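> Coordinates for the following, if possible.
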Amino acid sequence: MYKKLKYIALSILMSITIFSCSDNFLEIDPEQNVPAENAVIDENTLKTALNGVYSELQSSNYYGRSIYVIPELMADNLFLSSRNTGRYLDFDNFVVSERDSYVEGLWIKLYSVLANASRVIEGGEKLKSGSTEQQVLFDQLVGEAYALRALAHFDLVRLFAQPYNFTSDASHLGIPIINQVYNERISPPRDNVKNVYKQINSDIETAINKMSASKKNGKFSVGGAKALAARVALYQEDYDAAITYSTQVINSGTFQLIDHDQYADLWANDFNSESIFEIVNTVSDNSGTNGLGHFFDVKGYADALVPLDIINTYDPDDIRLNAIIQGAKPGAEQDANFVGKFPKGTEHDDNLRIFRLAEQYLIRAEAYAKTEQPTLAQEDLLTVMKRAKPTAVQVTETGEDLMDLILLERRKELAFEGHRLFDLNRNKRNVTMIQSDNKTEESYPNDKFILPIPLSELNANPDMKQNPGY
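Sure thing, here's the model as predicted:
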């Protein structure tokens, strides 16, 4: 669905990307370089530019692999096989450095999304519509770009900065904010976390106000922006907003939980009823050996395996165990457990589900629990538990016991989807690192629960500060 584009005419020159990546500039016209001020000049170029931003999310340096793998590997949901290709080895060993190529890849790709989304926004906002219908379309497309920019800022700040609640006023180091197109080289310093979240919330609000589509296959919609808003609010500890947005998504009627008996459809079928926003991977988008399927599938690398530690948290008749495949890895573990949430494996890249309805129930449950509304939290938690196991018993826990249960349910429901390290860190929990049969516990607070600023960025940007501990 998304044409993979090279970048040759986007007028943003900043040391974040210019020194590290040679393909940052958006190619609209394949025959010639388009002047930056004319890169988005009509409906077709607006759509092309926006599709170019979506295509960046497919990258193995972003949702195509790294942001799924790293937060799980640095916690207790994944470990590397004894026979692996060396991918993410430092994350498994908890010895990540500023020279790590995957850290650099994340940084470059996410800032490329910010730069190109800003180009779409700037160009799209200048377009003059010929009709009401066309204006609705322009607003929808520009709204999607605002949502993409919010998503990239959010992912950057949770990867490279401590959680919002790390300091009482969120004044600790965040990440550089990019919300406009620059015609000169810049060396942006790191803003504080509070201001980064202000930017994220502003972009989400604009996205919701501009968009009209409640659901749009493979693209952001009002539902997708509200799902993002709920997740952001939870991380920001704005629990009233988390409840409001998750409730709007749940009650919209646009999305429905997949039934227990059809649980396999959740991963096998694209654009199913539970999927709020997913990234499309067509045959032409196939990333081959760099894809998630190849990374997890026993027919591919099967680099990362599922530890017994998480398997033992499920009841034997929990349907979610079907997303974990038992078997032997040739030449390595003879009793292994493989991730099965990407069932196309090595044959073709699966669509990447960024937001789905089950998470919204868990967001609301956590927000209810933290605002002393245990009964409502118990109801939402039970909804997810009963989908997994129809005979699940009524939840009666309150207080810290209820929060422990919610975090456990998030671990089980959202396993291998890139949430675990963030869930532990923002809840000020210790993290258990698992390497096959070995376990080590890393205590909160911890400098190494977030990633280092890449060395290439530090060398290119004199105003950049490194994270403590690196």
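> only C-alpha atoms for contact and neighbour calcs from this point on.
Noted.
> How much space separates K341 from D447?
Distance from K341 to D447, counting by C-alpha to C-alpha, to the nearest Å: 31 Å.
> buried stuff in the longest helix anywhere in the chain?
When the chain is parsed with DSSP state H, its longest helix is helix 132-160. Along helix 132-160, these residues count as buried under the neighbour rule (16 or more other C-alpha atoms under 10 Å): 136-160.
> helices or strands up against it?
Applying 3 or more C-alpha pairs under 8 Å, 6 or more residues apart in numbering; DSSP states H and E, one finds that helix 132-160 makes contact with helix 43-57, helix 101-126, helix 193-210, helix 222-235.
> Pick the most buried one from those helices.
helix 222-235 (a mean of 26; mean count of other C-alpha atoms under 10 Å).
> can you give me the strands for this protein?
13-14, 79-80, 185-186, 275-279, 304-305, 324-327, 336-339, 352-356, 431-435, 438-442 (DSSP state E).
> just so I know, which of the ones you listed lies nearest P316?
Closest to P316 of the strands of the chain is strand 324-327 (C-alpha to C-alpha; 12.2 Å).
> Mind listing what's buried along the closest one?
Using 16+ other C-alpha under 10 Å as the test for burial, strand 324-327 gives 324-326.
> Turn the strands of the chain into TSV, including distance to G469.
Rendered in TSV, the data for the strands of the chain read as follows (distance: least, C-alpha to C-alpha, whole Å):
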stretch	distance to G469
strand 13-14	26
strand 79-80	24
strand 185-186	26
strand 275-279	35
strand 304-305	27
strand 324-327	35
strand 336-339	32
strand 352-356	31
strand 431-435	17
strand 438-442	14
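> Nearest to L402 among those would be which one?
strand 431-435 (19.3 Å).
> How far off centre is the closest one?
Relative to its parent chain, strand 431-435 has a centroid offset of 21 Å by C-alpha atoms, centre = their mean, to the nearest Å.
> From the contact counts, what lies against that strand?
Secondary elements touching strand 431-435 (3+ C-alpha pairs under 8 Å, 6+ apart): strand 79-80, helix 89-92, helix 420-426, strand 438-442.
> Switch those over to CSV; also include distance to Y7 and mean neighbour count.
CSV is the format used below for these (distance: least, C-alpha to C-alpha, whole Å; neighbours: other C-alpha atoms under 10 Å):
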stretch, distance to Y7, mean neighbour count
strand 79-80, 35, 24
helix 89-92, 31, 19
helix 420-426, 32, 22
strand 438-442, 41, 12
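> Here is a second sequence; please produce its structure as well for comparison:
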Amino acid sequence: MERIIRLLAVAMLLNTSCTKEFLDKKPNKSLVVPSSLENFQAILDNSFNVFGVSPFMNQIADGDFYVTENGIPSLANLSRNIYLWQDDIYEGATSTDWNRMYEQVFYANIVLEGLEKIKGNPDQRYIDRLRGTALFCRAYAYYNLAQEFTPPYHAERAASDLGLPLRMSADVNSHPNRASLQDTYQLMIDDLQQAELLLPITVEPKTRPTKAAAWALLARITLSMADYETALHAADKALSFQNDLMDFNTLDTVAASPFPSGRSVYNKEIIYYTDRITNTFFNSANTRVVEDLYDLYDDNDLRKLIFFNNGRFKGSYGGSALFIFTGLATDELYLIRAECYARAGRTAEARDDLTQLMRTRWKKDRIYNVPTDLEDGEVLQMILSERRKELLTRGTRWSDLRRLNQEEMFKTTLKRNYQGVEYLLSPGDTRCVFPIAMDELELGGIEQNPR
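The predicted model follows:
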């Protein structure tokens, strides 16, 4: 174990260079590929440096937070350019979001290839769990990449829209072209379907995936595809394994960190733990939740006190400003299932799911009920509003905007104002897809996103 830890430390050191794209600077694979199951587990458990993080650019761009006029000049160039939806966001720099997610793909492929070479090992269940974990992690990485670097999924265009370069091996000299968007999403689905068969029902810590995690991620992915029938089935399956909800009345509303703090301490709603890549945009004293979102929280809604302090967000399931939770949890599943029920005309079941969740968020001396006289569309609108409020900072808002902007009744134009100039991001704008950094274009020869 000491040997693999040292090798991984060297690999991590090499990975941190910003001068080239990650996959162009990998050490020789033979130096970092271990041969024992314990070594493969060590790679997959490297959740702090590799697998346990999700992108940050989408959360700067999604319109839920604003920076005061005086704070914008102090932002790093990348953050400011994302915030104002500029055409050139990198100004020659590399993309951390792209690099970190493909780093996850690389290590998942390392494990998958290494496991194929193990012969005669009696612990098949251990091998299966490792393979399932690697497949899950690869699907998660490709999902996060797709939300930022590919167009929103539309079934009629997916076969012709550009997807991602799908790296299916750990060969650093392989530079595949961009697959179709349809093939990109199909790979995620295929990986998760295999992973679900191999993963355990329970496992510790929650940086390791389970069957519930595989179904929960499939629900998130198929929701982003507007495949509501599959998303409903996946959310329902995930909840059959884990359906716990916290009563927010048991939390300290005035605490600086109302939820358990740290990556090794989890609340009972968490199914699979990841957090957002650290970025100074969110740590700035000038960053606040937008007023129109804050005003949506009823005074009887405990989230108004638990999530915010003077307009600053404090309510991460990670328990501190350093660990902003972006993983999978049961509250998201109730909202996915409720939305899918509403879209299928199963309004009573949609109301039940929403009520079950919201009664754990409401002050105990106030009864939360979904009005029974609402039309189906009004119930759906209510669910989507609660989804935005409940999943703040989870990384889902950007995906929701891209998905919902394809429906006339939910189209949203985002607006920023800076130095007397109004900046707009309209539905269907090409800037709803982030550009690929120039170093990756030069390395892989792949096609750039229109901007």
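> where does the TM-score land?
Superposed pair, TM-score by TM-score structural alignment, normalised by the length of structure 2: 0.83. Supporting alignment: 419 aligned residues with a C-alpha RMSD of 3.1 Å.
> on that earlier part again, nearest approach to Y88 of structure 1 belongs to which of the helices and strands packed on helix 132-160 of structure 1?
Of all those, it is helix 101-126 that lies closest to Y88 of structure 1, at 7.4 Å by C-alpha to C-alpha.
> which helices and strands does that closest one pack with?
On a contact count with 3+ C-alpha pairs under 8 Å, 6+ apart, helix 101-126 of structure 1 meets helix 15-18, helix 43-57, helix 132-160.
> let's see it at 6 Å
helix 132-160 (3 or more C-alpha pairs under 6 Å, 6 or more residues apart in numbering; DSSP states H and E).
> report the angle between the axes of the helix it packs on and helix 222-235?
30 degrees (axes from the mean of the first three to the mean of the last three C-alpha atoms, to 10 degrees).
> Nearest to T313 of structure 1 among the strands of structure 1 would be which one?
Using C-alpha to C-alpha, the nearest of the strands of structure 1 to T313 of structure 1 is strand 324-327, at 12.8 Å.
> Looking at the buried residues of strand 324-327 of structure 1, which is nearest D437 of structure 1?
Among these, Q326 lies closest to D437 of structure 1 (C-alpha to C-alpha), at 16.7 Å.
> Contacts only, for that closest one.
With contacts defined as C-alpha atoms under 6 Å, 6 or more residues apart in numbering, the neighbours of Q326 of structure 1 are 336-337.
> which one in structure 2 is aligned with it?
Under the alignment by TM-score structural alignment, Q326 of structure 1 pairs with N309 in structure 2.
> A388 of structure 1 now?
In structure 2, A388 of structure 1 lands on R361 (TM-score structural alignment).
> I'd say its match and N249 touch.
No. If you go by C-alpha atoms under 6 Å, R361 of structure 2 and N249 don't touch, sitting 7.3 Å apart.
> of those two, who's got more company?
Neighbours were counted for R361 of structure 2 and for N249 using other C-alpha atoms under 10 Å; R361 has more, 22 against 16.
> could you list every residue that touches the more buried one?
Contacts of R361 of structure 2 by C-alpha under 6 Å, 6+ apart are 248, 302.
> Between the buried residues of strand 324-327 of structure 1, which sits nearest T346 of structure 1?
Using C-alpha to C-alpha, the shortest approach to T346 of structure 1 within the buried residues of strand 324-327 of structure 1 belongs to I325, at 15.1 Å.
> does W398 of structure 2 really touch G63, like I thought?
No. W398 of structure 2 sits out of contact with G63 when judged by C-alpha under 6 Å, with a separation of 8.5 Å.
> what separates the aligned partner of I450 of structure 1 in structure 2 from T274 of structure 2, distance-wise?
Aligned against structure 2 by TM-score structural alignment, I450 of structure 1 finds its counterpart in V433. To T274 of structure 2, V433 of structure 2 is 23 Å away according to C-alpha to C-alpha.
> G105 of structure 1 pairs with which position in structure 2?
Aligned partner of G105 of structure 1 by TM-score structural alignment: T96.
> Next, the contact list for its match, please.
Per C-alpha under 6 Å, 6+ apart, neighbours of T96 of structure 2: none.
> what's the spacing between it and R346 of structure 2?
42 Å.
> ditto for L197 of structure 2
Distance from L197 of structure 2 to R346 of structure 2, by C-alpha to C-alpha: 30 Å.
> cool, and N286 of structure 2?
N286 of structure 2 is 43 Å from R346 of structure 2, by C-alpha to C-alpha.
> Neighbour count for those two, which is higher?
N286 (18 against 14).
> Touching, that one and Y66? I think so.
No. Contact criterion C-alpha under 6 Å: N286 of structure 2 and Y66 do not qualify, at 8.2 Å.
> I'd say R337 of structure 2 and A231 touch.
No. With contact defined as C-alpha under 6 Å, R337 of structure 2 does not count as touching A231 (7.4 Å).
> Of V433 and T274 of structure 2, which one has the most company?
T274 (23 against 20).
> how many other residues sit next to the residue mapped onto A61 of structure 2 from structure 1?
Aligned counterpart of A61 of structure 2 in structure 1: M74 (TM-score structural alignment). With neighbours defined by other C-alpha under 10 Å, the count for M74 of structure 1 comes to 27.
> how far away is M74 of structure 1 from N38 of structure 1?
Look at M74 of structure 1 and N38 of structure 1: by C-alpha to C-alpha, they are 44 Å apart.
> do Y444 of structure 1 as well
According to C-alpha to C-alpha, Y444 of structure 1 and N38 of structure 1 sit 49 Å apart.
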